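K.L.:
Fold the following, please.
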Amino acid sequence: MSELRLASDFPTATAEAWEKLVLGVLRKSGAATDDSTPAEAVELLTTTGYDGVALAPLHTAAGSPPPPSVPLGRTANGWDIRQRHADPDAAATSEAARADLENGVASLWLVLGAGGVPVDRLTTALDGVLLDLAGVTLDAGAATADAAEAFLAAGGGSGNLGFDPFAGAGDLPGAAAFARRVADRPGLRAMVVDALRYHDAGASDAEELACSLATGVAYLRGLTDAGLSVAQALAQLEFRYAATADQFGTIAKLRAARRLWARVAQACGEPSATQTQHVVTSAAMMAARDPWVNMLRTTLACFAAGVGGADAVTVLPFDHRLGLPDGFARRIARNTQSLLIDEASVSRVADPAGGSWYVESRTLGLARAAWAWFTEIEGAGGMAAALSSGLVAERIAATWDARAENLAHRRDPLTGVSEFPNPHEKLPSRREAPQRTVGDLPVHHYGEAFERLRDRADAAPERPTVYLATLGPPAAHNARVGFATNLFAAGGVAVVAGPVDGFAASGAAVACVCGSDRSYAEEASGAALALASGGARQVWLAGRPGEYDGVTGYLYSGCDAVAVLEEVLS
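P.N.:
I've put the predicted structure just below:
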């Protein structure tokens, strides 16, 4: 039998050869000119995220090796599956919690006080929960001290008391007092650094990391000033981060978070200390429209959280934006994790992304960007001062504005919301969830602009309708009819298609011309003027802007879809 040579007869692949091939493709597409160099071609394909971190199109072993990864704190058995409960009905919460614990959940995240179970009903909510086996993380806002006292009185043995002073959950002296009480109980922590509030306000990954880092350092100072040793203070903190459907971004964020906190611990004289991470699938990415797509988003986010090394993961139910989840939604949320742990074996490898040049590079770039913002916060007097002065809010607001711009132009598409919406959907009915305010930062959702437009269209006495005036045979206009239909549906606007002379009978107030570039050159102006004279208040054209008489505006890939829809609905 002859020797199997595989690729040995092929020439060795090099980065330089790849760059030349890329340049050739970009020249053919018109993105690069004949004078462009291979390096310029690579630059054209390099993207920059909200943190200013450049993401190259190709990552190789060339250059310095990546720094060693920070070890994970969890075991090979998997992460802690933690379910969130916020039903004010304490008896219903107890029943749901027991069902979760009996079916794979390891710990509970219990919302108390305003927006959750009344603190004086905590014992009822925990009825039947074996507190020596199941950990409980409290989330009680201003009532944190009372909730912590009630939890300890009920025999709570593990979890987190939930003090987070900068988020309005108790105060630092009170947190320090409880930390001293539970310092000798290794399974119980007193404080959480909840970075979700920064993420929900629109922060980038590096901003979320930097704010958590600055908050953690401030809490360390407060705990050690109250008499705890550095080691005891470090052991009292748990960090809560958001996981999004950007799986590589999430993986890099969690790895960068451990690297950053290890640097803080080392500076404090405790180089062996590790960061405990509770990762929650992003509420900001969850959609109120076509909520079933949220299952895909949360699965991606959960996978990324597991690969990124989370110690505990909470998957928000797919109906999170609609109200209190039902039993089916909670079951899907917990089973998503069980399948990834038990069947996909995601947790069996200590650091699955370690050694990936792309992930290592992104981790390092993110860590550097976060450290720069962290030092700026420290230079401004620390996290408390940066929050009170508005420094943090202003920085995050600028990032949100940039993100909202990309969402409006559909450069950051949202399936079921800005892309491929279902105009005939029937949303599942859920009990209203109590509203809860955490701190003074705003709460955003990525699809909020489109969702407001959909709500506005749904509230109209009759469904707003646009007439798609077609030019030429179906082969010439079908593509743009589909594009326009999808865009208008994102704002709850229905469409009716037909020839130009059918507009008057349609009853629509707005028209949109759909055809090919060739038909536009010959017929667009005449069609637009005929539609306007026939009573159309606005006449749009599906295509790139041009010199056409009678056209109000243009629909094209990359246009401001939110602005278009607002104008149409007006």
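K.L.:
all contacts plus neighbour counts: C-alpha atoms, from now on.
P.N.:
OK.
K.L.:
the strands in the stretch 201-350 of the chain, which residues?
P.N.:
With strands called from DSSP state E, counting those that start in this stretch, the stretch 201-350 of the chain shows them at 237-243, 277-281, 312-314.
K.L.:
how about this one, so we can line them up?
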Amino acid sequence: MNSAPASDLPFMDAFPAPAQEAWRAAVEKVLKGADFEKKLVGRTADGIRVEPLYEAAAPALRPLRGEPGRWHVAARLDHPEPREAQKLALADLEGGADSLILSFAGARAARGHGLVADDVAALDASLDGAMLDLIRLRIDPAPQGRVNALLLAALVEKRGLAPDGVAVDFGLDPIGLLASTGTFAASWPEIGRRLAATIRALRARGFTGPFIAADARPYHEAGASEAQELGAVLATAIAYLRALQAEGFSLEEARDAISFVLVADTDEFLTIAKFRAARLLWQRVQEACGLSPKPMVLHAETAWRSLTGRDPWVNLLRGTIATFSAGVGGADSLVVQPFTAALGLPDAFARRIARNTQLVLLEEANLWRVADPAAGAGSFEALTLALCEKGWGALQGLEGEAGNGLPGILSALASGAIQSSLAGQHALRSKAVATRREPITGTSEFPNIKEASVSVLDVAAPARRKPAQPLRKASEQDQGKLIGELAAGAPRDAALSAPEDGLHAEPLPSRRLAEPFEVLRDQADAAAQRPVVFVATLGPIADFTARAGFARNLFEAGGLSAPSGDGFAKNGGTDVAALVAAYTASGARLACLCGSDAAYAAEGAAAARALSTAGATVWLAGRPGELEAELNKAGVTSFISAGGDAIEALTRAHAIAFV
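P.N.:
Alright, predicted model coming up:
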């Protein structure tokens, strides 16, 4: 009998297995005395070490998706005009999407737009032609979320569909709304009663849920790290578990009513690890509750905070990385932000590209065919476990904020603890963006001040309206009866309840990382004539190219034109008279010296003095070292170099260029 091969890949046995020590010795030779930790070891926003090399890990059994196979391709429906929304919805479904996300007016995710449905007929028109029993539906959390849920249930009833045959995630998330808007419709106990009443009414009709969303997007958009995002979303889910249990739901029923929304960002390693960690942490929460764990229902959305309004085509790359990461990380469904979303309501082309980003990875890359592609990879296993530890710590910290009858997440929002923590994290990331340690391609690096505009839909934001009839107290409303009334044609107002005094909190801001640069670009673009920075090059072209390129890249990131040309070389040095003449002809107020260190030493002071005499404010690209005092005396007022605060430098440059 033949013996079994030594391994599944016997040809690999011909090569010796490299040892970690041998690799480290080779690295030390290349580093030539440089600090290994500083050069090759990274740190995440949560302080987790990111090693340059990991050993293979033994894959452990971990919770996976509850529904194996392809993730669901979702598209957001957020056009305020029903007929236009309907056209976009059908195009999405015919183009490969199998899920629609209904973003009603007021939803944070609608970004000032959103579906307008004053009655079930308007909602029906928006979804005309969409076979609701063949697709999946999800509602984005929004003010009047309970009414939106009842309207959708009424539409299902109006069309004569079996509710248990329609897959709907109703997206009720009052805690997320408090985080986003700063207001609560009522006290927390009353909110719990309303949630329970709505869920019971929907279940009585035959809907199976999920009904509640634990949504991480408000925290992510305010600057949350991966662990902060995990802690907030788990603390939210635990608050809902307790609220429903207090209203008579079993823990199993409460658990099954909850779905999760996480953000897929542009760091593929951390995003994959975060999604894997979320499933592990939710399993641990269930076990702590004495439940037999079930897989979490996990929806993913690509990151709003990473989108740029400048060179938006780069958003296609960001969306692809995020989509890949969410798919590998185990999302059940995913919506990709269209690449023009930061500029306005995306048109059909941008929506198609967003769909196709997913479809290419599903159909051509076949990412869905492996349940957990990261299993056994040392880096992903280490990052997953580290995020579990950090995320659990963040959850415990929030739970420790509980008091005055409020769960930890609500108490932390009401006291401002979360806002303060996220603001601190955002400040750290903003500094990294400003100093370009976190570069943003097309915005802070490689900007294109001549970029062509892209199209978005020209749609006015829906007007806010007041209820047309007196509102009843929530306790006076029968949720099941309201569904029938709405299906029969009653207006939205019939399901609204009179406001009650509830919690208040400082709303979490929604920020994109590129915004500080975009503000400067907008100011420069709005000028009658784009301001110019004169790049005063010293010596031959080979000597000044690197620093001239650095200066041009910096100034154009703020919308300032900074052409350099072939320079003013003469006899191995610089024709200072020609340089000054060119500066005078340029009309610029700011001149930036660019050359080699040798050129700065030989003629930097003379060039600065001549430019200053001609009326220029003179800067210099590079670190001056021992020449600083001499250059300052000659007229150099500022030095720009890699690692400096680009936003601060550009703000000062604007103040000079726009005088």
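K.L.:
if we can go back for a sec, closest to residue 211 of the first structure out of the strands of the stretch 201-350 of the first structure?
P.N.:
When these are compared by C-alpha to C-alpha, strand 237-243 sits nearest residue 211 of the first structure, at 11.0 Å.
K.L.:
what comes into contact with that closest one?
P.N.:
Contacts to strand 237-243 of the first structure, defined as C-alpha atoms under 8 Å, 6 or more residues apart in numbering, come from residues 160, 189-196, 199, 208, 212, 216, 250, 254, 275-282, 301-302, 304-305.
K.L.:
that older thread, among the strands of the stretch 201-350 of the first structure, which comes closest to residue 521 of the first structure?
P.N.:
Ranking the strands of the stretch 201-350 of the first structure by proximity to residue 521 of the first structure (C-alpha to C-alpha) places strand 237-243 first, at 48.1 Å.
K.L.:
so that closest one matches what in the second structure?
P.N.:
Aligning strand 237-243 of the first structure against the second structure (TM-score structural alignment) gives residues 258-264.
K.L.:
any idea how far that stretch is from the chain center?
P.N.:
Distance of stretch 258-264 of the second structure from its chain centroid, counting by C-alpha atoms, centre = their mean, to the nearest Å, is 13 Å.
K.L.:
That stretch vs the first structure, average distance?
P.N.:
Once fitted to the first structure, stretch 258-264 of the second structure is off its aligned match by 0.8 Å on average (mean C-alpha distance after the TM-score superposition for the first structure).
K.L.:
need the strands for the stretch 451-570 of the first structure, in chain order.
P.N.:
465-470, 494-499, 510-514, 538-542, 553-555.
K.L.:
Export these as TSV, with columns for mean neighbour count.
P.N.:
Converted to TSV, the strands of the stretch 451-570 of the first structure look like this (neighbours: other C-alpha atoms under 10 Å):
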stretch	mean neighbour count
strand 465-470	26
strand 494-499	17
strand 510-514	29
strand 538-542	24
strand 553-555	20
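K.L.:
Now do the same for residue 509 of the first structure: its match in the second structure.
P.N.:
Under TM-score structural alignment, residue 509 of the first structure pairs with residue 589 in the second structure.
K.L.:
Residue 427 of the first structure too?
P.N.:
With TM-score structural alignment defining the correspondence, residue 427 of the first structure maps onto residue 453 in the second structure.
K.L.:
try residue 273 of the first structure
P.N.:
Match for residue 273 of the first structure (TM-score structural alignment): residue 294.
K.L.:
Contact partners for that match?
P.N.:
Contacts for residue 294 of the second structure (C-alpha under 8 Å, 6+ apart) come out as 66, 283.
K.L.:
From residue 354 of the second structure, how far out is it?
P.N.:
31 Å (C-alpha to C-alpha, to the nearest Å).
K.L.:
Next SSE downstream of whichever strand or helix holds residue 151 of the second structure?
P.N.:
Per DSSP states H and E, residue 151 of the second structure falls inside helix 145-158. As assigned by DSSP H and E, the chain's next helix or strand after helix 145-158 of the second structure is strand 167-169.
K.L.:
Just tell me the aligned range of that next one in the first structure.
P.N.:
Under TM-score structural alignment, the match for strand 167-169 of the second structure is residues 158-160.
K.L.:
What residues sit buried inside that stretch?
P.N.:
For stretch 158-160 of the first structure, the neighbour count (16 or more other C-alpha atoms under 10 Å) marks 158-160 as buried.
K.L.:
May I ask you to confirm that residue 525 of the second structure is in contact with residue 559?
P.N.:
Yes: contact status for residue 525 of the second structure versus residue 559: in contact at 6.7 Å, counting by C-alpha atoms under 8 Å.
K.L.:
Now do the helices in the stretch 201-350 of the second structure.
P.N.:
For the stretch 201-350 of the second structure, the helices defined by DSSP state H, counting those that start in this stretch cover 217-221, 226-246, 251-256, 268-288, 314-329, 348-359.
K.L.:
just to revisit the earlier point, distance to residue 447 of the first structure added to the strands of the stretch 451-570 of the first structure, as CSV?
P.N.:
Converted to CSV, the strands of the stretch 451-570 of the first structure look like this (distance: least, C-alpha to C-alpha, whole Å):
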stretch, distance to residue 447 of the first structure
strand 465-470, 22
strand 494-499, 19
strand 510-514, 25
strand 538-542, 23
strand 553-555, 20
